[in-house]
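Peer 1: quick one: sequence plus predicted model below, questions after.
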Amino acid sequence: AKEGGTRSGIIVIVDHCQGATKYFMKTNHDAGPAESADRFPPNLKELFAYKLLERIGAGPIVHFPDNSYTTVFVVYIATEEVQGLRVIKELGDEELTDGGFRSIVREKIVQAYLILLLFGLADLNEENFGLSGKHDLSVFDFWVNNINGPDKALTEFLNLEANFGMGCENRYLLLKEANEESRRMIAKESLKQWNISENLVLAERDLQSIKDKFRAHGVEFTKGTEDLHKYISSISDRLKAFESM
């Protein structure tokens, strides 16, 4: 389980007829830290971002177990174990001397930086994303701030003006190794691979049944559907800016 941060979680192993599946489970960010009694309605944007990352193949399979019998202010986020996951923070300097592996890691860090800006995420530090055994990017922890417009997001990508979050200083150097032209190429290939426009629609459809289930149990969401639609629209606007570069 993740031991640091305000959203430390637990490992859950689910037995089923095909065997067993391991999940990392934590609460939504608006649930508040464990040592505090403050609780706030969960935000649909956070749940949507997890489903969108799953859809584009840049995040783990995610489920949102119902916790309404205990409280309507806490939603659990359960991400399925990523096979062969290497968390960015755990990569050793010695193995990064391998030019081929260093190039792969650099590309994934550029992709994570792109997602940070495109999806309006924050706190994407070294403990919160990594590489799967197949060397695919996996983003598994973050929070949504969604503060930048399309022009600012693109400028921050091209000029490296944004911040991953606390504790990313060492791997930020790898990001800086990718010059602007290299970052443009990685972004264009990634956007083509992720097919975000279509997956925005599919992720919203995924979330609808989840939202209906929670609301049937008395769970209300911060600003609800209207706020989610604004978030999706802002991603679309930023996507157009990145596709035009």
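Peer 2: Structure's in. What do you need? Numbers count the residues shown, from 1 in each chain.

Peer 1: from now on I want contacts and neighbour counts done on CA atoms only, so please keep to that.
Peer 2: Noted.

Peer 1: give me the contacts around the host helix or strand of Tyr50.
Peer 2: Taking DSSP states H and E as the criterion, Tyr50 maps to helix 44-56. Contact partners of helix 44-56, identified using Cα atoms under 8 Å, 6 or more residues apart in numbering, comprise 28, 59-62, 119, 139-140, 143-144, 193-196, 199-200, 202-204, 206-207, 221-222, 224-225, 227-228, 231.

Peer 1: buried among the residues you listed? Make that a PyMOL selection.
Peer 2: Isolation of the buried members of the contacts of helix 44-56 (16 or more other Cα atoms under 10 Å) is achieved in PyMOL through the command below:
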select buried, resi 28+59+60+61+62+119+139+140+143+144+194+196+199+200+203+204+207+221+228+231
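
Peer 1: below is structure B, check it against A:
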Amino acid sequence: MREATKNHFQQQHYKLGAEDETDFGCRFEARPIHLGGSRKNTIAYVKLHGQNEETKFNIKCHHFGPSNSSSHGQSPEINEIYCYKLLELIHVGPQVQFIIPKRFTGSKLSLYIVTRWEDDFIPLSGNTEEAVGVDVLVQILLLGTFLFIDDLHSKNCGYWKDTKEVAIVDFMPKAFFTFTNVKRAFFYNDLSVYREISHSDTECDEAARMEVARKCLKKWDLLSQIDLAIEQITPEMDQMKQQEIGFKGFNSSSEKLDQYISTIKQNIIKLIGT
């Protein structure tokens, strides 16, 4: 992971006009135990050509991918890659990059997800100064339900300190399907944040949650951003195809992504129309 990360940022360094590596820096630290995410994650501090300060990044393998000690693991899920980009575009997630290693050790399964570390992220678990607005919890529930992402616990979710807007910095993809009853899926979800909503504000009834959902879908311009996110991950999809990196459960990344996008849109359009 660290070798692939260093190579990735070295390429960016030279693209910025560097002639050598005298002003290039890339150092690593283990991810602090008290933070969310896997203990296998790594923190990287990177300085590229023309930059005066280091930028901090979190580096992780895709969910259920091979670890440093084993080449065995599951293939990446294209919807995990896609969702990181979509969350970035709607300003819920941090800036994201993807690293596809050129060399493998016994497995062609690895894909690394690089997110810029944002110090203004306040996790739900770390908020001690003020009550978290119930609309933040409703937005987490909305995105978890309709993007089919899980592991949205109090260390992975919260809000951005300056804007108080919802933030999701890590998650796990899960199976997707068309909802028979979109309201029931939204109101009675098994995500842990649903229980927090139920106990945090007795006035946040179903009508109030629908109002928050409609307002946020409009603010995010979600249906348009869904299409833009596809365009922005196309280079990674093409590169993975060239390197014969398979995707879990489907013959091609585009086949699975098409079905995933279609499912998201159908469910959201149903919700808006209710």
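Peer 2: Nice, thanks for sending it over. Keep in mind that what you see is a predicted model, and the values were worked out from it rather than measured.

Peer 1: next, the TM-score between them, please.
Peer 2: TM-score for the superposed pair, counting by TM-score structural alignment, normalised by the length of structure 1: 0.85. Supporting figures: 234 aligned residues with a Cα RMSD of 2.4 Å.

Peer 1: picking up where we left off before, which residues in structure 2 does the helix holding Tyr50 of structure 1 match up with?
Peer 2: Using TM-score structural alignment, the residues of structure 2 aligned to helix 44-56 of structure 1 are 78-90.

Peer 1: the contacts of helix 44-56 of structure 1 in helices, which ones?
Peer 2: Judged by DSSP state H, the subset of the contacts of helix 44-56 of structure 1 located in helices is 193-194, 196, 199-200, 202-204, 206-207, 224-225, 227-228, 231.

Peer 1: may I ask which two of these are separated the most?
Peer 2: Spatially, the most separated pair among those is Gln193 and Gly224, at 30.1 Å (Cα to Cα).

Peer 1: follow-up on the earlier one: centre of the chain to the helix holding Tyr50 of structure 1, how far?
Peer 2: On the basis of Cα atoms, centre = their mean, to the nearest Å, helix 44-56 of structure 1 sits 7 Å off its chain's mean C-alpha point.

Peer 1: quick one, helices of the stretch 101-250 of structure 2?
Peer 2: 134-147, 182-187, 192-200, 206-220, 222-242 (DSSP state H, counting those that start in this stretch).

Peer 1: the fourth one against structure 1, how far on average?
Peer 2: When structure 1 is overlaid, helix 206-220 of structure 2 sits 0.9 Å from its aligned residues on average, using mean Cα distance after the TM-score superposition for structure 1.

Peer 1: what residues in structure 1 pair up with that helix?
Peer 2: Helix 206-220 of structure 2 maps onto residues 180-194 of structure 1, going by TM-score structural alignment.

Peer 1: now do the end-to-end distance for stretch 210-227 of structure 1.
Peer 2: Distance across stretch 210-227 of structure 1, first residue to last, is 16 Å (Cα to Cα, to the nearest Å).

Peer 1: contact partners of stretch 132-148 of structure 2?
Peer 2: 83, 124, 149-150, 152, 157-159, 165-166, 168, 173-176, 185-186, 189, 191, 193-194, 196-197, 200-201, 204, 209, 212-213, 216, 264, 267-268.

Peer 1: with stretch 138-154 of structure 1 instead?
Peer 2: So stretch 138-154 of structure 1 is in contact with 29, 45-46, 49-50, 53, 57-60, 79, 82, 112, 117-124, 128-132, 231, 234, 237-242, going by Cα under 8 Å, 6+ apart.
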